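Participant: The following comprises the amino acid sequence and a computationally predicted model.
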Amino acid sequence: MEFINQLLESTEINGQTATLRLLLSFFVGMLVGLERETHNQPAGLRTHILISIGATIVMLISIFIPQTFANFQNGDPGRIAAQVVSGIGFLGGGAILKFGANVKGLTTAASIWAMAAIGLAVGAGMYSISLIGVLVVLFALTIMNFFEKRFFKERTLRKVEVTIKKKHTNLKALKDIFKTFDVKINSTGFDRNVHEATDKITFLVGVTPFLNVQQLADELEKEPGIVTVLVEIIQ
């Protein structure tokens, strides 16, 4: 037990302290990686472990060089580590996927960046901060995810096109129907066909997974002057 305490308190980078920090880095990376893996994210278990270990190694090198080589006594240990903060953004960008108007992977990209910071902290021997950091990250990814889904409904974007005879156009009535079905209107487009005397109104809306599209279309068709109703998923 005394040996472990000595390793934890030691500021010297040697084989034993480096091994301890790399093992701890592997552990914290695995915790966050497992959470992302359960959500089928593009950056999962192995990615987070490698990021954490890589950042830890960079931090170990940053401390080891000025500590070991006399010619680098005035070196700044933070210079190499600082490149991780900016460089990890390129890797995080690869986890962000765009599906039409929908963007996925922002949370995973943020967890990658946070994991790199935690890895640097482990490499610097900031054990308490590292463990608190990984606990906060896990809390944000799990408990806050439940809170977010509970109080902020998950919505997907859909486009609803309604063609209606010009004299019967009533935007307020259409918006009231959307409100009844808990459909959030993001934007509204208007296109008038003079020759056919019709108006085509395009709604970009956010809908919940529980929306019954057929019932929504049936309700819209009840409005006077409705010619066609088109509902499609934005991909």
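Facilitator: Right, received. Where do you want to start?
Participant: hey, let's count contacts and neighbours off CA atoms from now on
Facilitator: Noted.
Participant: what ranges do the strands span in the protein?
Facilitator: 97-99, 102-104, 156-165, 184-193, 198-207, 226-233 (DSSP state E).
Participant: Now mean neighbour count too, for those strands, in TSV please.
Facilitator: As requested, those are exported to TSV (neighbours: other Cα atoms under 10 Å):
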stretch	mean neighbour count
strand 97-99	11
strand 102-104	12
strand 156-165	19
strand 184-193	13
strand 198-207	20
strand 226-233	15
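Participant: Could you save those as TSV and add columns showing distance to residue 213?
Facilitator: Listed next are those as TSV, based on distance: least, Cα to Cα, whole Å:
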stretch	distance to residue 213
strand 97-99	21
strand 102-104	19
strand 156-165	10
strand 184-193	14
strand 198-207	10
strand 226-233	8
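Participant: One more to weigh against that first structure:
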Amino acid sequence: MMLSIYVCQETVGLLRGDPSRIAAQVLSGIGFLGAGTIIQMKGSVRGLTTAAGIWIIATIGMAVGCGLYLIAFVATLLVLFVLTILEQIEHRVNVGNEARTIRLKVKGIVKSIEPYRDVLARYNIHLSRVYVEYDYEASTTRLNLLILIREHSDFIEVFSALHDLRPTISISLSNQADLS
């Protein structure tokens, strides 16, 4: 941050520099690096927290560079609170829940996910994300339903209810990371 001021004073002889120029370029560059940490894989996005962390650390570093130590300290405490305490609270709220993927291959092209959402809600299953793949040539739809469910749930009734919605070629349950 101070480099912007000193470069102008030392090289050009100006008394005042423009510290916002380097700050803007630092944020752009860090944003570019953060974008590199974000990975999109089969409809699932990973690395957003890492990218946001890199960006906020750069801004805290710039605050320190400007001599704004109190702001940098408070921002650091807020980041630590969000990344540690709120994460622990989130895990406590979801204790006993497992993230899973129900994979369906059905005949025809599914135009609405609502009937599937209704069936899952009837069995107290939280649907967090839906990934859809259409095969127009074979006239089939693949549905990957990312769910949160209580451990030791019985899926026989759930699968039967999902099957009753439309002719189903296959249905399976897998870990959340398995979206293939």
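Facilitator: Good, I have the coordinates. Model, not experiment: these values are computed from the prediction.
Participant: TM-score for the pair, please.
Facilitator: After superposition, the two chains reach a TM-score of 0.67 (TM-score structural alignment, normalised by the length of the second structure), with 163 aligned residues with a Cα RMSD of 3.9 Å.
Participant: ok, back up a step: residue 144 of the first structure is nearest to which of the strands of the first structure?
Facilitator: In terms of Cα to Cα, the element of those nearest to residue 144 of the first structure is strand 102-104, at 17.4 Å.
Participant: quick one: that closest one aligns where in the second structure?
Facilitator: For strand 102-104 of the first structure, the aligned range in the second structure is residues 44-46, judged by TM-score structural alignment.
Participant: Chain neighbours aside, what residue packs nearest to residue 174 of the first structure?
Facilitator: If you skip the residues right next to it in sequence, residue 174 of the first structure has residue 220 as its closest partner in space, 7.0 Å away by Cα to Cα, 6 or more residues apart in numbering.
Participant: buried sites along stretch 55-75 of the first structure?
Facilitator: 55-67 (16 or more other Cα atoms under 10 Å).
Participant: Out of those, which sit inside helices?
Facilitator: Judged by DSSP state H, the subset of these located in helices is 55-67.
Participant: quick check, nearest of these to residue 179 of the first structure?
Facilitator: For these, the closest approach to residue 179 of the first structure (Cα to Cα) belongs to residue 55, at 48.8 Å.
Participant: you'd agree the closest one is up against residue 113?
Facilitator: No - look at residue 55 of the first structure against residue 113 with Cα atoms under 8 Å: they stay out of range, at 10.4 Å.
Participant: overlap in contacts of these two?
Facilitator: Among the neighbours of residue 55 of the first structure, none is also in contact with residue 113 (Cα atoms under 8 Å, 6 or more residues apart in numbering).
Participant: quick one: contacts of the match of strand 102-104 of the first structure?
Facilitator: Outside stretch 44-46 of the second structure, the residues that touch it by Cα under 8 Å, 6+ apart are 38-40.
Participant: distance between that stretch and the chain's centre?
Facilitator: Stretch 44-46 of the second structure has its average C-alpha position 6 Å from the chain's average C-alpha position, going by Cα atoms, centre = their mean, to the nearest Å.
Participant: By how much does it deviate from the first structure on average?
Facilitator: When the first structure is overlaid, stretch 44-46 of the second structure sits 0.7 Å from its aligned residues on average, using mean Cα distance after the TM-score superposition for the first structure.
Participant: Distance check, the most centrally placed residue in the first structure against residue 163 of the first structure.
Facilitator: The residue lying closest to the centre of the first structure (Cα atoms, centre = their mean) is residue 107, at 1.6 Å. Noted for residue 107 of the first structure: a distance of 39 Å to residue 163 of the first structure, by Cα to Cα, to the nearest Å.
Participant: do the same with residue 66 of the first structure
Facilitator: As judged by Cα to Cα, residue 66 of the first structure and residue 163 of the first structure stand 72 Å apart.
Participant: circling back: in the second structure, what residue corresponds to the residue nearest to residue 174 of the first structure?
Facilitator: Structural alignment (TM-score structural alignment) places residue 220 of the first structure against residue 159 in the second structure.
Participant: Please work out how many residues are found near that match.
Facilitator: Around residue 159 of the second structure there are 17 other residues, counting by other Cα atoms under 10 Å.
Participant: Double-check it against residue 173; I have them as touching.
Facilitator: No - in this structure residue 159 of the second structure lies outside contact range of residue 173 using Cα under 8 Å: 9.4 Å.
Participant: List the residues that contact the nearest residue to residue 228 of the first structure once chain neighbours are set aside.
Facilitator: Of all residues beyond its chain neighbours, the one nearest residue 228 of the first structure is residue 163 (5.1 Å), with distances taken as Cα to Cα, 6+ apart. With contacts taken as Cα under 8 Å, 6+ apart, residue 163 of the first structure has the following neighbours: 198-201, 226-229.
Participant: one step back: do you know which of the strands of the first structure lies nearest residue 171 of the first structure?
Facilitator: Closest to residue 171 of the first structure of those is strand 198-207 (Cα to Cα; 8.6 Å).
Participant: how distant is that closest one from the center of its chain?
Facilitator: That offset, for strand 198-207 of the first structure, works out to 29 Å (Cα atoms, centre = their mean).
Participant: Against which helices or strands is it packed?
Facilitator: In this structure, strand 198-207 of the first structure packs against strand 156-165, strand 184-193, with contacts taken as 3 or more Cα pairs under 8 Å, 6 or more residues apart in numbering; DSSP states H and E.
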